[in-house]
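**Q** Coordinates for the following, if possible.
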Amino acid sequence: MTTERREPAQNAGERAMLEGWLDYHRQTLAWKCEGLTDEQLRTASAEPSELSLMGLVRHMAEVERGWFRKVLVGDDPGPVYYNEQDPDGDFHVTEDDTWAEAYATWQAEIETARRNAAGFGLDDLSKGRSRSTDEPFNLRWIYTHMIEEYARHNGHADLIRERVDGATGD
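**A** Predicted coordinates:
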């Protein structure tokens, strides 16, 4: 698989621009994981951190699930990788965890996110509410937050990938 990263059009409308940048960052994370073995994808960044590329992908599957299912449309299917006893379970990868499963779960959550967001305008309010303010979010806020979330974690992915095999790049 070769990941094609496409920068958003420089003159796109607001929604296309937000969706374009979100997709760009999704593609960047996939690109950072490309060509590595399961073992390499499970390699932690540096002790004592357990942060790995596979853990980042599992985390972003949970983030997509949380914002576009639970918050946006009010559907709460529950977490995939974490639970009350292990709230950071998405980052706790084991020898039994595979890239095929993590990637498939992440991609399924991205497709659900796209489908759910398609039913909302940028100013439409979410069904779920903020835990701190009890206010709903508009889709524009959710898109902006997701871009920020991916951008931050893609910075982590840069460093982890360089540690794993020396590969660098934007």
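
**Q** switch to C-alpha atoms for all contacts and neighbour counts from now on
**A** Will do.

**Q** just checking, E135 touches R129?
**A** Yes. Under the criterion of CA atoms under 8 Å, E135 makes contact with R129 at 5.0 Å.

**Q** Mind checking which of these two has more residues around it?
**A** In this view E135 and R129 are compared by other CA atoms under 10 Å, and R129 has more residues nearby, 16 against 13.

**Q** how about the strands in this structure?
**A** Counting by DSSP state E, one finds strands in the chain at the ranges 125-129, 136-138.

**Q** ok, longest helix in the chain?
**A** Ranked by residue count and defined by DSSP state H, the top helix of the chain is helix 139-165.

**Q** so what does that helix touch, helix or strand wise?
**A** Applying 3 or more CA pairs under 8 Å, 6 or more residues apart in numbering; DSSP states H and E, one finds that helix 139-165 makes contact with helix 14-33, helix 53-65.

**Q** want to put them side by side, so please do this one too:
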Amino acid sequence: MVRSHRLRGRTDLVPAGVRARRAAGARQEHCARPAPDYLGRIPDGPMAGVEVSLRWVLIHMVEEYARHNSHADILRESIDGMTGA
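**A** Take a look at the predicted model:
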């Protein structure tokens, strides 16, 4: 596995990354918890005018995130040849 020489030994980055992720999660909880069934309309695009809930938007975002991670994994595998990493 190829590792960047700039990150080698940077164990200080792990706790900072965990703290940043927890802070982002807390902000998401603060915004989404009170109104998961809040309804709104999609303003433009192929689904313009469709009424959706905040729950639908969040699930859609998780799906898109997973899809893009899969694409990035395929690209990484084609570059370094490692699978399942």
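
**Q** re earlier: single out the most deeply packed of the helices and strands packed on helix 139-165 of the first structure.
**A** helix 53-65 (a mean of 24; mean count of other CA atoms under 10 Å).

**Q** corresponding residue for H153 of the first structure in the second structure?
**A** Counting by TM-score structural alignment, H153 of the first structure corresponds to H68 in the second structure.

**Q** And for D165 of the first structure?
**A** Per TM-score structural alignment, D165 of the first structure is aligned with D80.

**Q** quick revisit: what residues of the longest helix of the first structure count as buried?
**A** Using 16 or more other CA atoms under 10 Å as the test for burial, helix 139-165 of the first structure gives 139-140, 142-143, 146-147, 150-151, 153-154, 156-161, 163-164.

**Q** so how many other residues sit close to A85 of the second structure?
**A** 7.

**Q** any idea how far V62 of the second structure is from it?
**A** Between A85 of the second structure and V62 of the second structure the distance is 21 Å, computed by CA to CA, to the nearest Å.

**Q** Same check on R76 of the second structure?
**A** 21 Å.

**Q** just L39 of the second structure next, same as before
**A** Counting by CA to CA - L39 of the second structure and V62 of the second structure are separated by 18 Å.

**Q** just S78 of the second structure next, same as before
**A** Applying CA to CA to S78 of the second structure and V62 of the second structure gives a distance of 25 Å.

**Q** Show the contacting residues for D170 of the first structure.
**A** D158 (CA atoms under 8 Å, 6 or more residues apart in numbering).

**Q** what's the answer for A102 of the first structure, then?
**A** 54, 57-58.

**Q** what about it, distance to E64 of the first structure?
**A** Counting by CA to CA - A102 of the first structure and E64 of the first structure are separated by 13 Å.

**Q** With L72 of the first structure instead?
**A** 10 Å.

**Q** do the same with R140 of the first structure
**A** 15 Å.
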